[in-house]
Each structure stands twice: as C-alpha cells, then as structure tokens.
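**Student:** the sequence and its predicted three-dimensional model are supplied below.
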Amino acid sequence: MSQDLIRQHLLAAFPQFEPALVDVLAAHAALKTFSAGDLLMNTGQNMRFTMLLVEGLVKLYREGEDGLEFFMYYIQPGGACALSMICSTRQQTSEIKAKAVDKTTVLAVPTALMDELMKSYKSWYYFVLETYRARFEELLVVIDHVSFKAMDERLEFYLEKQHRDLNTRNLLITHGEIARDLNSSREVISRLLKKMEQQNKVVLHRSYIEYLK
C-alpha cells in the first residue's frame, strides 16, 4: 500500500519522472509527514536523505552565529531542497534549517541511491540540474537585494515574493516574523509597513497583511 501511495504522490507532484524512476523511488524511498512548525532539517544535522516535497510548504533559513535567522526561499510541491542534495551526496552536515509552514509530506530519498539515480535516469538528472539552477538564481536575487537595496525596497520585494510564492494576497505573517526573516527589528518593519499602507501598497489587518500591488 505504501508503494502505491508513493506512486500516487510522485505522479501528482513529479509528472516529468519516467516510469522506471517512479518504480525505483517507490521501492526505496519513504514518506514522512510533518506538522506546521516542525523542523525537517536543522543546522549541523547529518543528511542521510534528499527531500522531495509532495504536499505542503517548507521554509528554508540560514542561521547566523548570533542565532539570528535569515529567510532564503520556499519549497513547494514538485520541488526539492538543493542543499540537502549536496549535503547528502557529500555526506556533509546541513548548514540550513528547513521548517514546515503547514502540514507537509516529503519523500525521503536515501543518500545511497543518489549516484544510481544520476547515472541511470535522465529525468532525475535533469531534475537535479534544474533544481540547482533555480535555487542558485533565486539566491542571487536575494543577495542582490541584501547587498544593494535599502530596507524599504527589501521589504517590498519580500512581500511581493510571499504573494507570488504562496499565491495569495492575504499574508498570514507577523511583523516580528518579517523582521526575523529580513534580519531587522520589529519596530523598523512596523514603521515601513505603515508607510506602505499610506502609499496604498498594503492594508494592515490584525492577523494578516493584505498585499495590494
């Protein structure tokens, strides 16, 4: 039954995978379910598998030496964590944190299987390359904004990205969470959000931010 369930998830979230690859993953990988707020991956953790997201939403962070967290990107169904691929294949520990935003199901692909998948299945090979490319480009955009943009511009970019990634204008996120993601203070973020509201770019509700742009 579990193999049939894995096949169903793979066909729904990864339709580009060839049938033979689906069979191998169904036979060797495992489904893992996480509740909202659970850590899928923590800094310093030994990576024994690569995560393929089949349901839910995952948020990736980089943690600094001072304990502050910096938001990197989301992983949505049909995606994978490029950094977990690198860490697992090189048998390195994780340098990031991955947290479930809501109820999330992942397919855990064992490290020992990675070399065989890369050599034997073109759809996996191209999937890994595309995952690396997409994450690299996404990180370049983040680096550009951190390095060259003022905080008000970074905040607008952050909210626009939240809207695009989550496909909603009602962003269920607090001022404090935004401040942590942008490595700023709650006071600064609240002041900038109020300014954006005056410019008719957002509406600040009690429990969410309505993005208008």
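**Tutor:** Alright, I've got the coordinates.
**Student:** contacts and neighbour counts: CA atoms only from here.
**Tutor:** Noted.
**Student:** what about the residue nearest to Asn200 when sequence neighbours are not counted, neighbour count?
**Tutor:** Take Asn200 and drop its neighbours on the chain: the residue closest to it by CA to CA, 6 or more residues apart in numbering is Leu212, 7.2 Å away. Residues lying near Leu212 (other CA atoms under 10 Å) number 14.
**Student:** so Leu212 makes contact with Leu171?
**Tutor:** No - taking CA atoms under 8 Å as the definition, Leu212 is not a contact partner of Leu171, at 10.9 Å.
**Student:** hey, which helix is longest across this structure?
**Tutor:** Counting residues, the longest helix in the chain under DSSP state H turns out to be helix 122-148.
**Student:** before we move on, the earlier item: spit out the contact partners of the residue nearest to Asn200.
**Tutor:** Residues near Leu212 by CA atoms under 8 Å, 6 or more residues apart in numbering: Arg169, Asn200, Lys201, Val202, Val203.
**Student:** contacts only, for Ala27.
**Tutor:** Gln3.
**Student:** in a helix, it, correct?
**Tutor:** Yes - assignment of Ala27 by DSSP: H, G, I helix; E, B strand; the rest coil places it within a helix.
**Student:** what's the distance between it and Gln3?
**Tutor:** 6 Å (CA to CA, to the nearest Å).
**Student:** distance between stretch 61-76 and the chain's centre?
**Tutor:** How far stretch 61-76 lies from its chain's middle: 10 Å, per CA atoms, centre = their mean, to the nearest Å.
**Student:** which parts of it are buried?
**Tutor:** Using 16 or more other CA atoms under 10 Å as the test for burial, stretch 61-76 gives Tyr61, Arg62, Glu63, Glu69, Phe70, Phe71, Met72, Tyr73, Tyr74, Ile75, Gln76.
**Student:** repeat that for stretch 135-153.
**Tutor:** By neighbour count on 16+ other CA under 10 Å, the buried set for stretch 135-153 is Arg135, Val142, His145, Met151, Asp152.
**Student:** before we move on, back to that, now tabulate the buried residues of stretch 61-76 in JSON lines and tack on secondary structure.
**Tutor:** Output for the buried residues of stretch 61-76, formatted as JSON lines (three-state DSSP):
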{"residue": "Tyr61", "secondary structure": "strand"}
{"residue": "Arg62", "secondary structure": "strand"}
{"residue": "Glu63", "secondary structure": "strand"}
{"residue": "Glu69", "secondary structure": "strand"}
{"residue": "Phe70", "secondary structure": "strand"}
{"residue": "Phe71", "secondary structure": "strand"}
{"residue": "Met72", "secondary structure": "strand"}
{"residue": "Tyr73", "secondary structure": "strand"}
{"residue": "Tyr74", "secondary structure": "strand"}
{"residue": "Ile75", "secondary structure": "strand"}
{"residue": "Gln76", "secondary structure": "coil"}
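**Student:** take a look at this one as well, against the first:
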Amino acid sequence: MQLRDYLPFWAKLDGSQQDRLNRAALYCTAKRGTILHNGSQDCVGVLVLTDGRMRTYTLSGEGREVTLYRLFERDMCVFSASCVMRGVTFDVTIAAESDVSFFQIPSDLFRELMRESAVVANYVNELIATRMSDVMWLLDQVMYRRMDARVAAALLEEAELEQSEQLKLTHEELARHLGSAREVITRMLKYLQSEGLVSLGRGAVCLLDEAGLRRLAGDSLR
C-alpha cells in the first residue's frame, strides 16, 4: 500500500516533497470505536483513510453527540491537524466507525507542504469548504427539519452504507448520530413502525418500505 495512491496532488509534488512524505507518513490501523482525534487541542496530523469508515462529530452544550460527516476510503481529514490551519478552530472528535487503516501525516510536514505548494494549499482550502458546506447543511436540518424526516433519512443512509435493510442499530446509536435524546428517537421509531415503514427488534431496525421512508425523508436526504 503506497501513500502516493491516496493523494490526488502527489504527481504535482517534486521529488524532495514526495520523499519527505514517504519517510514521515505512518501507516496505522485502529479498531472500531477508537477515538483518533479529540478536540481542537489534539493536533495528531492529517489522516488519509485507506480502508473502513470514520465518523466526525461534535458535542452540544448538553453533551449530546451529533454526526457532522463521515469519512470513507481515500478521504483526507485535515481537521485532525487543526494546528496547521491558523484561524480555523473546528472542535470535533473523530472516531473509527469500523475497523480502519490510514496514513497519518505529521502536522509540521503538512504545514511545510502547504507553504511550498499552491496545489496542496488549494486542495486543502477546497476540502475545508466542502466540509463547512456539510456542516451548514446539518445546521439547516437541526433547525428547520422535522425529526421524523431526519430519522427516516438516517435509516436510509445507514442501509446504503451497510448494503442491507437489516440494520444492527440501537436507539442510543441513532440518537448520538442525530444529536437527539434516546427517548425522542424511540418515539419516532415506534411511529415509523406503526406506519409500516420499519420493524423494530432488540438492537436492530429492519426497513420494510424504502419508498415510504424516502417520501417521509424528503429534503433531509443528502
């Protein structure tokens, strides 16, 4: 597994820059549930995901988690190197949502590359803009969309990720994902069950009517 296969700007770097990256980048693995980055003071470096899925989330004032976005194979996480980007304070936690493997590029080296290469700097700026768009979309969902629609959309997203209509998903996990209380999610799931859209089991949700869930989700689907 080569770092060059996961960096879209690799070919634009000179030989010295490529060599520094190869020597400094660490190849890492982590088990599901591992916290990989915890807050803006935790500058662990840039993470380049090679396999698995990571979850980026923040905490509300009441201590509730809400998922901001997920990271997949070939995604790059720059907010884990917050010290690289002056003026950008984005207090997030990044956790392994499945077993993961990734390259970890030291913050100091990545800062040097951004100073030396306009291509790298532009890529990072575009990536930050994309992530901020994700956050603004989420803000709209939290403030203006009904919870039943958000729950329906979240279930459809999980089904697509897992490639299954049988989801091993607890009410608490869904509540953390949506930034809500478990009691609220339980009430919403029971409503969806009464409408024949899902069936509920212990630690599981089965999607029965995908078309109906899509109609309910509406604009809460990405």
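**Tutor:** Perfect, I can see it now. Every value quoted in this text rests on a predicted model; they were computed, and no experiment measured them.
**Student:** superposed, what's their TM-score?
**Tutor:** The TM-score (TM-score structural alignment, normalised by the length of structure 1) is 0.80; 206 aligned residues with a CA RMSD of 2.9 Å.
**Student:** related to what we said a few turns ago, which of the contacts of Leu212 of structure 1 fall within strands?
**Tutor:** Val202, Val203 (DSSP state E).
**Student:** picking up where we left off before, which strands and helices sit next to the longest helix of structure 1?
**Tutor:** strand 69-75, helix 82-89, helix 114-120, helix 151-166 (3 or more CA pairs under 8 Å, 6 or more residues apart in numbering; DSSP states H and E).
**Student:** what sits against the residue mapped onto Ser60 of structure 2 from structure 1?
**Tutor:** Here Ser60 of structure 2 is matched to Gly64 in structure 1, going by TM-score structural alignment. By CA under 8 Å, 6+ apart, the residues touching Gly64 of structure 1 are Phe70.
**Student:** and Gly64 of structure 1, how far from Ile96 of structure 1?
**Tutor:** From Gly64 of structure 1 to Ile96 of structure 1 the distance is 10 Å (CA to CA).
**Student:** excluding its backbone neighbours, what's nearest the residue most central in space within structure 2?
**Tutor:** In structure 2, the C-alpha nearest the mean C-alpha coordinate belongs to Arg70, at 1.8 Å (CA atoms, centre = their mean). Excluding its sequence neighbours, the residue lying closest to Arg70 of structure 2 (CA to CA, 6+ apart) is Arg55, at 4.6 Å.
**Student:** relative to Ala96 of structure 2, how far out is that neighbour?
**Tutor:** 6 Å.
**Student:** the two: which has the busier surroundings?
**Tutor:** Ala96 (23 against 20).
**Student:** map the more buried one across to structure 1 for me.
**Tutor:** Under TM-score structural alignment, Ala96 of structure 2 pairs with Ala100 in structure 1.
**Student:** quick check: the aligned residue in structure 2 for Gln199 of structure 1 vs Ser133 of structure 2, distance?
**Tutor:** For Gln199 of structure 1, the aligned residue in structure 2 is Glu195 (criterion: TM-score structural alignment). In this view, Glu195 of structure 2 and Ser133 of structure 2 are 33 Å apart by CA to CA.
**Student:** likewise Arg187 of structure 2?
**Tutor:** 30 Å.
**Student:** next: Pro8 of structure 2.
**Tutor:** In terms of CA to CA, Pro8 of structure 2 sits 21 Å off from Ser133 of structure 2.
**Student:** what of Phe90 of structure 2?
**Tutor:** 13 Å.
**Student:** which residues do the two both contact?
**Tutor:** By CA under 8 Å, 6+ apart, no residue touches both Phe90 of structure 2 and Ser133.
**Student:** quick check: the residue nearest to Arg70 of structure 2 is in a strand.
**Tutor:** Yes - counting by three-state DSSP, one finds Arg55 of structure 2 located in a strand.
**Student:** pretty sure it sits against Glu97.
**Tutor:** Yes - applying CA under 8 Å, one finds Arg55 of structure 2 in contact with Glu97, separated by 5.8 Å.
**Student:** what residue of structure 2 matches up with Ser147 of structure 1?
**Tutor:** Match for Ser147 of structure 1 (TM-score structural alignment): Met143.
**Student:** kindly apply the preceding question to Thr89 of structure 1 instead.
**Tutor:** Match for Thr89 of structure 1 (TM-score structural alignment): Met85.
**Student:** so how many other residues sit close to that match?
**Tutor:** For Met85 of structure 2, the neighbour count with other CA under 10 Å is 15.
**Student:** give me the number of residues near the match of Gln199 of structure 1?
**Tutor:** With other CA under 10 Å as criterion, Glu195 of structure 2 counts 12.
**Student:** and Glu73 of structure 2, by the same measure?
**Tutor:** Other residues close to Glu73 of structure 2 by other CA under 10 Å number 16.
**Student:** and it, how far from Met85 of structure 2?
**Tutor:** As judged by CA to CA, Glu73 of structure 2 and Met85 of structure 2 stand 23 Å apart.
**Student:** next, the contact list for the closest residue to Ala100 of structure 1 other than its chain neighbours, please.
**Tutor:** Counting by CA to CA, 6+ apart, the nearest residue to Ala100 of structure 1 once its immediate chain neighbours are dropped is Val58, at 4.5 Å. Counting by CA under 8 Å, 6+ apart, Val58 of structure 1 touches Tyr74, Ile75, Gln76, Ala98, Lys99, Ala100, Val101, Asp102, Thr104.
**Student:** map the third one onto structure 2.
**Tutor:** When structure 2 is aligned by TM-score structural alignment, the residue opposite Gln76 of structure 1 is Phe72.
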